[in-house]
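sequence first, predicted coordinates after that:
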Amino acid sequence: MPRRLMLVAHHERAEAEVHATAIAAWCAANDVEFWMPPIDATELALPQHGSDRPASDADAVVSLGGDGTMLRSVELLEGADVPLIGVNLGSLGYLTEVEPESMTSAFDRFALGAEEGEWHLDERMMLDVAVNGEVIGRSLNEAVVEKNQSGHTVRLLARIDGDPFTHYEADGLIVSTPTGSTAYSLSARGPIVSPQHRAILLTPVSPHMLFDRSLVLSPSEVVEIEVAGHRRADVAVDGQPGGVLEPGDVVRCSPSKATAKFVRFGAYRYHQILKSKFGLTDR
């Protein structure tokens, strides 16, 4: 039985308040400490549950929303070894699994433990992202270095394990995990990689050059991107701005020792989710 549970919720879903209240009630009935980030608690009219207590103190974190809320939950955990339960609100997501109507029964199963409750952890690799040696974040999906000015490309030098690979004239470069292969990288024509795999993907965004292919690298390799031209660039980690890069600045993406741990209550049917997302048929 978990003794401490934190809820991270989407603020703009009309049904979020009802479900958040139900989660708080389940915790009260099972003598489980419960808290939410202050902004979530205020927005969902549950201010009594708002706390600055870190997510790493929890035995489990519940993410109430979609894949974006799951990314926010992973960010709040800061690499802590805490499992995540994703409750899906809205459209079909790649990361969330539990539907609201089966939410409390899923919590009951989780409380029984992995063997008796018949659940398992789905571990996903992440990337540590640093600028000029200073860590700015950890990504579950991707780190992006892209142009700072509309109407201009940016010149970027990619290095792999310290060796120069090539200069890119492009709108940007995406360094992603297999989990992130169905996010921004996919829209830039990157490959779809099973999230059970461990790899690092390097995908150019609108390259103005003959070589326009993605690279699928070993999960142990380190990718560095240097702003090589005279124009500035922006860096973002899982969609969150990470700052403005000056010429000569270097973004380093390396495999993280931390993993994201998602609780799965059945077989994770990634390929079926992918099939549904793209409206694919059997024939």
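Structure received.

from here on, just use CA atoms for contacts and neighbour counts.
Will do.

all helices for the stretch 101-250 of the chain, in order.
Along the stretch 101-250 of the chain, counting by DSSP state H, counting those that start in this stretch, helices occupy 103-111, 114-117, 184-187.

buried stuff in the longest one?
For helix 103-111, burial by neighbour count (16 or more other CA atoms under 10 Å) applies to 103-104, 106-107, 109-110.

use this one as the comparison:
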Amino acid sequence: MSTFGLVLHRGRAGELARSTVEWLRARDHEVRVLDEDAAVIGDPDLGVASDELCVGTDLVLSLGGDGTMLRAVDLAAPEDVPVLGVNLGQLGYLTEVEPSGVRVALKRFLAGSYTLEERMRLEAHVVDAEGERPSTALNEVVVEKSEMGHTVRLEVALDGRPFTSYVADGLILATPTGSTAYAFSVRGPIVDPRHRAVLMAPVAAHMLFDRSIVLRPDCEVVVRVGGDRAAGVSVDGRSVARLLPGASVRCRASDRPARLVTFGERDFHAVLREKFHLGPR
């Protein structure tokens, strides 16, 4: 018997989640869902707290789009639990299978016919008057302006040495996986997600030097809010803090990568062609 955790997109995953739970339980597997997702399935007895979902779990099944995958990875990675993504969204860049292939994918997982692809994550520490608060990201950490119509001054240090001050709308610190997310929209480089690197990309920089930089994964990046305007910090799209001038974010590669279930080697170039409609013109 195996134990499965399900993370759901509540607006799209209801029917598929219910049929998947029935299929797993009919084969004597244990199924858990988050308390807030249990109502979608209609079985509150399956609900557990977020810190219990992945303890002793064999697989986390993400039913949704890329946002649901980010939430699933955030829960699973601290326990080294692999995640299998089922695409119920539009882009589905992080997901592995379509809804019609869920049962085949689960059979292959149970038979051991799969591979694990590790993806680097970022560990970010917000440091301000309230102390130090950690977060982790699969895609990116963003420090950005909090006032419309104004820029923010962000003082960057690399490995403890001052680098430069950006006057910009914000600064993106992204993983290779996140190179096709927000960093892509500011013309950052596309990096194979199996690489390990930190991408630093300014957003609408009001200065001559506005290029993205690819840093080694163990480089420690500290972003301090300078000037007299506050900034906001988001992690994989979730707002986590408001930084007053003088506060900072310290960021580097996490020791715990995401572990994604794949079936056969993932062809990154083919994914790019499909998702971005590339090919002969």
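Received, thanks. These numbers were taken from a predicted model, which means no experiment stands behind them.

TM-score for these two?
Once superposed, the chains reach a TM-score of 0.94 (TM-score structural alignment, normalised by the length of the second structure), with 276 aligned residues with a CA RMSD of 1.4 Å.

before we move on, the earlier item: could I get the helices of the stretch 101-250 of the first structure in CSV, plus columns for distance to residue 68 of the first structure?
Shown next, in CSV, are these (distance: least, CA to CA, whole Å):
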stretch, distance to residue 68 of the first structure
helix 103-111, 19
helix 114-117, 26
helix 184-187, 13
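
so after the helix ranked longest in the first structure, what's the next helix or strand?
Longest helix in the first structure, counting residues (DSSP state H): helix 16-29. On the C-terminal side of helix 16-29 of the first structure, the nearest following helix or strand under DSSP states H and E is strand 33-35.

need the nearest residue in space to residue 262 of the second structure, chain neighbours excluded.
Nearest-residue entry for residue 262 of the second structure: residue 115, 5.3 Å, with adjacent residues in sequence omitted and distances by CA to CA, 6 or more residues apart in numbering.

could you check how far the residue mapped onto that neighbour from the first structure is from residue 267 of the first structure?
Aligned by TM-score structural alignment, residue 115 of the second structure pairs with residue 120 of the first structure. Separation of residue 120 of the first structure from residue 267 of the first structure (CA to CA, to the nearest Å): 9 Å.

of the two, which one has the most company?
Neighbours were counted for residue 120 of the first structure and for residue 267 using other CA atoms under 10 Å; residue 120 has more, 18 against 9.

ok, the aligned partner of residue 254 of the first structure in the second structure - contacts?
Using TM-score structural alignment, the partner of residue 254 of the first structure in the second structure is residue 252. Listed by CA atoms under 8 Å, 6 or more residues apart in numbering, the contact set of residue 252 of the second structure reads 122-124, 198, 217-221.

three-state assignment of residue 252 of the second structure?
At residue 252 of the second structure, secondary structure determined by DSSP: H, G, I helix; E, B strand; the rest coil is strand.

residues contacting the closest residue to it other than its chain neighbours?
The shortest distance from residue 252 of the second structure to any non-neighbouring residue, by CA to CA, 6+ apart, is to residue 220 (5.0 Å). Going by CA under 8 Å, 6+ apart, residue 220 of the second structure touches 158-160, 250-252.

any of those residues buried? List them.
In these, the ones that pass as buried (16+ other CA under 10 Å) are 158, 250-252.

make a markdown table from those residues and add distance to residue 66 of the second structure to it.
Converted to a markdown table, those look like this (distance: CA to CA, whole Å):
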| residue | distance to residue 66 of the second structure |
| --- | --- |
| 158 | 30 |
| 250 | 25 |
| 251 | 23 |
| 252 | 23 |
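
tell me where the stretch 101-250 of the first structure has strands.
Secondary structure of the stretch 101-250 of the first structure (DSSP state E, counting those that start in this stretch): strands located at 120-131, 134-139, 142-147, 154-160, 163-170, 172-176, 200-205, 215-217, 223-227, 233-237, 240-245, 250-264.

among those, which is nearest residue 12 of the first structure?
strand 240-245 (18.5 Å; CA to CA).

how far off centre is that closest one?
With CA atoms, centre = their mean, to the nearest Å as the basis, strand 240-245 of the first structure stands 17 Å off its chain's centre.

and that strand, how far from the second structure on average?
Following superposition, strand 240-245 of the first structure is found to deviate from the second structure by 0.6 Å on average (mean CA distance after the TM-score superposition for the first structure).

how about that strand, aligned to which bit of the second structure?
Going by TM-score structural alignment: strand 240-245 of the first structure matches residues 238-243.

just the buried positions in the matching stretch, please.
Neighbour-count burial for stretch 238-243 of the second structure [16+ other CA under 10 Å]: 241-243.

mind checking how far the residue most central in space within the second structure is from residue 277 of the second structure?
Here the mean C-alpha position of the second structure is nearest to the C-alpha of residue 138 (CA atoms, centre = their mean), at a distance of 3.1 Å. According to CA to CA, residue 138 of the second structure stands 24 Å off from residue 277 of the second structure.
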